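Q: could you look at this predicted model? Sequence included:
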Amino acid sequence: MKKAFIFCIITMLFVLGSMPAEAAYLVYQNGTLPMVRQKVKVDINNQVAVTRLEMSFYNPNDYTIQPNIRFPIHEKASVQQFSLTDSEGNVFAGTIEESNKATQVFNEAKAEGMMPAMAVQKQPGIFETSIGAIGPKSHATVMIEYSEILTYSRGNVSYLLPFNVKQYQEPNLETSAISVTITDQKEISTVVSLSHDIYAEKAENGTWNVVFEKNNYLPAGDFRLNYDVKAEALATNFLTTRPEAGQDGYFMLMLSPAEIISAEDIAMRDIVFVVDTSGSMSGRKMEQTKRAFDFFVKRLNENDRFGIVAFSSQVNTWMPELLPVSDENRKVAGAFIEMLYASGGTNIYGSLQAALKLFDQSEGRTRTLVFLTDGEASTGITDSNTIVRDFNAANTAQVRTFTLGVGSSVNTVLLNKIAVENRGEALYLSENSQNIDQELMAFYESISTPLLVDLALDWGNAEVSDVFPKTLPNIYQGTQLVITGRYKKGVSADITLTGFLNTVKQSFPVKAVFAEESNENLFVSRFWAKAKADDLMLQMQTYGQKPELKDEVIALSKKYQFATPFTSFVAVSTTPVPQVSQQAAARNNARNEPSSARNTSAMARPGASSGSAPTRTIVRRTEAKSLSLWGATGFLPIGALAVPNFRKARQQARGKACFANQRVLMGAIEMYNMDHNEMITEMNDHVIDDLVQGKYLKAHIVPAEQDCCFGSTGPLNQDGVIICAVHGCPDMPFDANTDPAVKEQVRMGKFYDLGNGGVVSGHVEIRYEGETWFTRIWNSWLADVLNLLINVPLFIIGLVFSLYLMYAILSVPFKIIGGIIALFSGKES
């Protein structure tokens, strides 16, 4: 019967920053469903990577499951395709719909007996999608395709694929394959991977092909690929697409600074660090922030001038004016930062005004303010509009302002407004992050070395519109500036980028061809649409949600097929999936399971016994109670430890030996099943002989006790386990506390008698007999009487001894003190 799926609703949030690398995995209510195959195809064209990832999963259960796929991508990446393929090759692709309509489709499908599924972003950069259903013994393959702009630093381009599958599962993948094609307008000199052994080959046309493939392999680390390109002082990539001649085209311009710089190439800068030291910053948050700000000071450039402002209810300025960078000033600033502590309220207004007063009107210097807080204004002027209005009015020096918010209590509207209206950016960090200091350091590294400031673009004879970002940021070392927009006519244009370096105007010409008509680089149109949607979303986050802005975001999302908080991917199949619950599957297995075997539906093996097996009764003698020495516990504190229970230890050792035998046998069966199509699914009288003959076992299993009988619960080629009728299994050991009904239930079925080398079935019974008259009297009352006669006096003696010993120990300090007093008294007299 054709398996069918309804797949899925994906909600993508747009935020700044980068994400931790995690691998894909499939989870459901009873645990984790491992991946069996992974195939990745990556096309990198002029630093834009399109990753097509196929992940195959298998449901080994007898019931239908509804798992969730979780996969991380870069937060600025754009998911452009998403589909699910069932075991028979039927593909169900997703399309973009408004969230309300997607929810309606979901509910209607559910009412019609389909298997609807929804997915939301669980955290920034990670989306989770529920598959409608994977039927029993069925495969499912998920395809995700997303595009992203790769990071560029000093001539090196890097690509990262989350590939640490070992973090989420133990079974190896049958196949793990990655193929990468790299093309670039600039010459590619080298391609390397420091994480995996790759095969890289350069084609005649300059394209590089990279291959990594392994079978029976469990990836334990992310896949990282780096390649070097030769570029001029300012590396540029210019891409266009115009699929419809009658419509405006799309362009993308990437600008990267020089690979090698000297101190003279760094812009002179005035920078002020403002740090919140209110009471809510106490503890680990304060310590990590201090560590990060100390790092900021140590990373200052030699031509910088700097200042520090700390604030809580009051504002504390480190120095009344900006100081040049020197070893002495760094040392004094570090001491000031180290002395900061958290207390009081949050005077945001006063701290911002104090910071602006430190800047002067010196020419040829770029000005930067870094402001960090974890809360809302609570002291002084607290109205957000007043704070922003007065800050903008006082910012006559055109200070570029970066705002950093820590935790969920920050006033994001306030921080966004300050950053947006003062040519900066807002960055938000999780309060639960264990590495706040590392994230702050990474942020500062990205702005620590300005190379070109106050940028402007002259588009020449090209007619462009809707260019993003609207305000060009500075160019910093190790960063890349990406500009996207639309154009009207196909022309060849001379674009000029201008900026300033220490009062000297710098100009960089860019040769650009705006195509009249082109179906290449179609991802550029989606990148432009996402950039515009991001800008609209930022406006709504800063100035409030407006219906016309929301409608425009939805229209962009539906036209260019990418997800937003207002839209979702949704797909519906037409065939319902057979619904088999876990409880129903268990009942069916119990109903179909005969007394002579546990897995009649399992694949038969040649040579397996087909006849009935005899019932096994294990006869044991009733053992006499042992004398105990619980009275020794009176000799505290070591008495209880000095009397071992040898019988219990012996029983535990036998159980552990039996469990070790089970693990060895299970490992041998797993290796056998990997090498054979006809697998071992249950214990029978041929299993151990076959394993020994096939060299999967060196010798026959030596039982921990003569009466050990091994059986199996569930198919051994799937999720079944081996269990002993006497000791149980590691997950369910049999001891005195085990429910007899549980033991009785487990002992029903088929077991292999390790001692006699045959199969017993129907029932494994343990019967106690051979009790003598003395044992009967001893166990009934004589052992208890002797235990009391021995242990009561022993306990009293031990208790008296322990009290005396405690008195002697406690009196020693007093005797010493008394002796010292007597000694001094004697000297005085």
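A: Received, thanks. Numbering: from 1, shown residues only.
Q: hey, let's count contacts and neighbours off CA atoms from now on
A: OK.
Q: Val191 contacts Ile198, correct?
A: No: the criterion here is Cα atoms under 8 Å, and Val191 misses it with Ile198 at 9.7 Å.
Q: look at the two and report which has more neighbours.
A: Val191 (22 against 17; other Cα atoms under 10 Å).
Q: before we move on, what SS does the more buried one have?
A: At Val191 the chain is in strand, as set by DSSP: H, G, I helix; E, B strand; the rest coil.
Q: gap between it and Thr396?
A: Using Cα to Cα, to the nearest Å, one gets 48 Å for the distance from Val191 to Thr396.
Q: cool, Thr713 as well?
A: Counting by Cα to Cα - Thr713 and Thr396 are separated by 78 Å.
Q: of the two, who's got more company?
A: Using other Cα under 10 Å as the criterion, Thr713 and Thr396 rank with Thr713 on top: 18 against 12.
Q: hang on, isn't that one packed against Cys729?
A: No: contact between Thr713 and Cys729 fails when scored by Cα under 8 Å: they sit 10.5 Å apart.
Q: overlap in contacts, those two.
A: Ile722, Ile723 (Cα atoms under 8 Å, 6 or more residues apart in numbering).
Q: tell me where the stretch 51-200 of the chain has strands.
A: Listed in chain order, the strands of the stretch 51-200 of the chain (DSSP state E, counting those that start in this stretch) span 68-72, 78-86, 91-93, 95-98, 119-123, 126-130, 138-149, 151-153, 156-161, 173-183, 188-192, 199-202.
Q: so how far is the very next helix or strand once past the last one from its chain's centroid?
A: By that I understand strand 199-202. Next along the chain after strand 199-202, taking DSSP states H and E as the criterion, comes strand 208-217. Distance of strand 208-217 from the chain centroid (Cα atoms, centre = their mean, to the nearest Å) equals 24 Å.
Q: next SSE downstream of strand 208-217?
A: Later in the chain than strand 208-217, the nearest helix or strand by DSSP H and E is strand 223-229.
Q: which other helices and strands contact that next one?
A: Applying 3 or more Cα pairs under 8 Å, 6 or more residues apart in numbering; DSSP states H and E, one finds that strand 223-229 contacts strand 156-161, strand 188-192.
Q: adding another structure so you can compare the two:
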Amino acid sequence: MKSRGLMIALCICVIAASTYSVELHSQEEDIVVASGLQRERRSLDTSTDRPNEPIKMTEMRVRSEIALRYARTSVITHVHNPDMRPQEASFHMLLPDSAFISGFTMIIDGKSYKAFVKGKQEAKQMYTQAVSQGSGAAHIATKARDSNHFTVSVNVEGNTTAVFDLRYEDFLVSRNGLYSHVINLHPGALLPRIEVVVHIKESQKITKLHVPEMRTGNEIDATQNNAQNSKVVIQNGTNEREVTITFTPDLPEQRRLAKIYTEKSKGNVASTALGQFVVEYDVQRSNDGEILVNDGYFVHFLAPTSLPPLSKHVVFVLDTSASMYGRKIEQLRKAMDTILSDLHRNDYFSIVKFNTDVKILELKEADSEAHFLDFNTNNSPAPALASLHNIDKAKYIISSLYVEGETNIYRGLEAALSLIKKGVNQGNENAVDEPVKKRKHLEPIIIFLTDGEANTGERNTKKIISLVSEKNSGDTRATLYSLAFGNNADRGFLRKLSLRNDGFMRHIYEAADAALQLHDFYEQVSSPLLSDVKFLYPKSQVKEGSVSRHRFRTINAGSEVAVVGKLADDTTELTPRIVGFSGNEDDQGRKRYKITPKVAVTRTKDEYLPLERLWAYLTIKQLLDKRDAGEDHSTDKKGPGKKALDIALKYAFVTPLTSLVVVKPNETNTADVQPADKPSLPSRPSSLLTPFTQKPWRSASPRRNLGFFKLHSDYSFYRRKSALHFHDSVANIVAPAITTSKTTTGTQAPTTASNVNYHLDGFEWTSSMLNSSTGALTVLGENGTQVILQLTTDVDPPKMQGGDGECLNSTSTSAVGANENAGSVCVYLTRCYAARSITADDYKKSYCIVNNGYAGVCCAKDEVDRIP
């Protein structure tokens, strides 16, 4: 079909992370798709069968501009195709999970293609109308904690260079008194030129600056004790508020870093990954905070430093179910030993352990022993003072924790809330003249750790959230922090539970440093300096509804809060009040806290102060939190989701509500374009171990633009009811290939799955599973997940590299054609003679994956390649 000026729209739903907009499991539909290894097109000219000259990445430049802790980063890469024939190149980037992509441009064959942002529904409609969905997905081998993955693949003409420019924005959060800016350098090749430039320009003096050695991204945050990167050049600006850091590793340095990265990662990742480039810094601050205004917007920072900490009552709720067996429980014991030592002398603590049953640690100062008691709502043990004697007894008990039973989440939280409600009373219970005991003013905190899902007791997560939020109310309302230990914890549920109860969820990765991760988290929340904090702005000075979150349950030592908003048009001075409670110098009780800063408002515009974009970024983040917490279920124009979408579209941020769309015009009127509902001849998927790999694409007209894009996204914690989104995987969206070759007999008809020979004669049962749009078998796997397994038209079926392997990725309990004397292996479907006589239901129990994508079956060895 000839078409002039055809627009091919490709959308990728890029989901911002970490920690935003997680659906509950009951609302999810996971789709797992095997990597679709496709055929290459074979040229009619056999002279083109010579090996291609490898495509080469030649340059990578990263530039970050940081102002007011707001980082805007551009990553530009150049890739050159030295061959006469087109080849596929892929741009690959790991982003911080809190970042929003704000722009993407490709320059292909001298022409610029700029991405734009659309609402998810509109983008999906464009996608459905214009392209057929590719069927590829795979786990990413090169990955860092708390990071998102973005990949786009494009066909590069012979003897040309493609340029990719990805831009993203992120707000740096202060943790333990430092802002950390992280750039992932995983180029996938040793490059003639790599340059990283980070320019920081703050409103206050930069008091600390640390650029540690490159990291893998799988350690806890760097500290001042880490060695300084000796290869960076630090250039101070004209004043103490500005600095530029430059990093240009030459080839020997790249080889050194790649070797270290591989050794740290135990050889499980690409040898050309260099690691994470980290810049950490801090600025001068005061207890009164800082207010900045620019072009009608304001930002209000507060990070108290010299206030005495509030005394607290912290309840540790620890999962000791059977799934914590082994290293997990050992790491928990180790972490708790350190955490208990960090309690302040006027703190109180309680420890709840839960599995099928719930028990509370009882500590009495006068007793030499401590022990766990069964939880009883009417008679709970009193919290223990954090004395050295009590801490030692608690450590001894914790050191002997053992695991058993199931996971009774609600009962464990109910016990914690019971302890919080009971509180801590002061006064001598035996004193005759003190019949009435006074309640101590302690900051209540619940730290809840689990590695699984609720599988006994109350299992409905929505009901658990509702019950906990209802009970956690009044003057004793506690901040609830959830720690999701490992990959099996219900992070969506834990995130929502924490948001509804003034806290947040943190993922603790199941690794050798899990105990350090737990302690690092505790340090961030262990010293509340202010509680019940309110930022109050005169209504006449700010625009209604424009101020971001301005109430905070607690502000901890080493952290910072930021409030942003729009100024009223006639405002000449901003005079807010900040009120709350702080600790007393004598460590007893708390006192009123109040400050009244003010700042003059000018109408001059300072280009380096990105207040408008900072306002948009923080407002979207907080609206998404509000939506996910379930505080506002409205779907009209006033709902938080709709507000977030409108702002994201205006400022071109890729969020969970928007999609990145690339539009590429067809440049030739002789192109034959396959319809969207018909399968294309998609490219072979790029390797996910390296961003730039040789992918030959042969055609009878090698100098024509074949016109395809592939886009991938990997965003942890997110699952959606769409094949465009994958949890911990890569969504691979492939445009229909534009076939530029024509013969003298006319245009060839499009190829569909129904008229392609997949050599399935004798395998009639496959007809019910054949996907006509992808040329693949669709299997409904465990938990209702959908698995797409590719078929081949080649006469010679695909085989595992290194020979037929074990059925490691099969769900079968017995192989097809198995007998007592024969082992089994995973082979491509048509190689197993016994598979001819099975049913579709049998295949669901015995399928496996060959070469990361093809339809395999777990087959008895004596049935492989058997001739009847």
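A: Here it is on my side, so go on. Fair warning: this is a prediction, and the values are worked out from it, not measured in the lab.
Q: hmm, back to that, closest one to Val325 of the first structure among the helices and strands packed on strand 223-229 of the first structure?
A: When those are compared by Cα to Cα, strand 156-161 sits nearest Val325 of the first structure, at 30.6 Å.
Q: superposed on the first structure, what's the mean shift for stretch 164-171 of the second structure?
A: Comparison of stretch 164-171 of the second structure with the first structure after fitting gives an average deviation of 1.8 Å (mean Cα distance after the TM-score superposition for the first structure).
Q: that stretch aligns to what range in the first structure?
A: Aligning stretch 164-171 of the second structure against the first structure (TM-score structural alignment) gives residues 142-149.
Q: just give me the neighbour total for Asn347 of the first structure.
A: Using other Cα under 10 Å: Asn347 of the first structure sits among 23 other residues.
Q: how close does the equivalent of it over in the second structure get to Arg285 of the second structure?
A: Superposed on the second structure with TM-score structural alignment, Asn347 of the first structure falls opposite Asn408. As judged by Cα to Cα, Asn408 of the second structure and Arg285 of the second structure stand 45 Å apart.
Q: that older thread, distance to Gly499 of the first structure for the strands of the stretch 51-200 of the first structure - can I get that in JSON lines?
A: Output for these, formatted as JSON lines (distance: least, Cα to Cα, whole Å):
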{"stretch": "strand 68-72", "distance to Gly499 of the first structure": "37"}
{"stretch": "strand 78-86", "distance to Gly499 of the first structure": "31"}
{"stretch": "strand 91-93", "distance to Gly499 of the first structure": "47"}
{"stretch": "strand 95-98", "distance to Gly499 of the first structure": "41"}
{"stretch": "strand 119-123", "distance to Gly499 of the first structure": "38"}
{"stretch": "strand 126-130", "distance to Gly499 of the first structure": "37"}
{"stretch": "strand 138-149", "distance to Gly499 of the first structure": "24"}
{"stretch": "strand 151-153", "distance to Gly499 of the first structure": "20"}
{"stretch": "strand 156-161", "distance to Gly499 of the first structure": "24"}
{"stretch": "strand 173-183", "distance to Gly499 of the first structure": "30"}
{"stretch": "strand 188-192", "distance to Gly499 of the first structure": "28"}
{"stretch": "strand 199-202", "distance to Gly499 of the first structure": "37"}
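Q: Pro450 of the first structure is nearest to which of those strands?
A: strand 151-153 (14.0 Å).
Q: OK, contacts around the match of Asn347 of the first structure?
A: By Cα under 8 Å, 6+ apart, the contact list for Asn408 of the second structure reads Phe354, Asn355, Thr356, Asp357, Val358, Ala454, Asn455, Thr456, Gly457, Glu458.
Q: who's in contact with the first one?
A: Neighbouring residues of Phe354 of the second structure by Cα under 8 Å, 6+ apart: Val317, Leu318, Asp319, Thr320, Ser321, Thr407, Asn408, Ile409, Arg411, Gly412.
Q: narrow the residues you listed to those in helices?
A: Ile409, Arg411, Gly412 (DSSP state H).
Q: what's the last one in contact with, if anything?
A: Under the criterion of Cα under 8 Å, 6+ apart, the neighbours of Gly412 of the second structure are Val317, Val352, Lys353, Phe354, Val358.
Q: so of the residues you listed, which ones are in helices?
A: Among those, no member falls in helices (criterion: DSSP H).
Q: how far away is the closest residue to Ser507 of the first structure other than its chain neighbours from Leu234 of the first structure?
A: In this structure, Ser507 of the first structure finds its nearest non-sequential neighbour in Thr498, 4.5 Å apart by Cα to Cα, 6 or more residues apart in numbering. Look at Thr498 of the first structure and Leu234 of the first structure: by Cα to Cα, they are 12 Å apart.
Q: tell me which element Lys290 of the first structure is part of?
A: Assigned by DSSP H and E, Lys290 of the first structure belongs to helix 284-298.
Q: in the second structure, which residue range corresponds to that helix?
A: So helix 284-298 of the first structure is aligned with residues 327-341, judged by TM-score structural alignment.
Q: what's the matching stretch in contact with?
A: Around stretch 327-341 of the second structure, the neighbours that count as contacts under Cα under 8 Å, 6+ apart are 320, 391, 395, 398-399, 401-403, 510, 514-516, 518-519, 522.
Q: which one of the residues you listed is nearest to Lys438 of the second structure?
A: Nearest to Lys438 of the second structure out of those is Ile391 (Cα to Cα; 24.5 Å).
Q: and that closest one, which of the three is it?
A: helix.
Q: and the one 5 residues further on, by the same measure?
A: Each residue gets one of three states, and Tyr396 of the second structure gets helix by three-state DSSP.
Q: and Val79 of the second structure, what does it touch?
A: Ile55, Lys56, Met57, Thr58, Glu59, Ala89, Thr161, Ala162, Val163, Phe692.
Q: conserved subset of those in the first structure?
A: For the contacts of Val79 of the second structure, the aligned pairs still in contact in the first structure (both residues aligned by TM-score structural alignment, their matches' Cα atoms under 8 Å) are Ile55, Lys56, Met57, Thr58, Glu59, Thr161, Ala162, Val163.
Q: just the closest of those to Tyr348 of the second structure, please.
A: Of all these, Glu59 has the smallest distance to Tyr348 of the second structure: 56.4 Å, by Cα to Cα.
Q: quick one: that closest one from Ile465 of the second structure, how far?
A: Taking Cα to Cα, one finds Glu59 of the second structure at 50 Å from Ile465 of the second structure.
Q: which residues of the stretch 401-550 of the first structure fall in strands?
A: Using DSSP E, counting those that start in this stretch, strands in the stretch 401-550 of the first structure cover 426-429, 450-458, 464-468, 475-476, 481-487, 492-501, 504-513.
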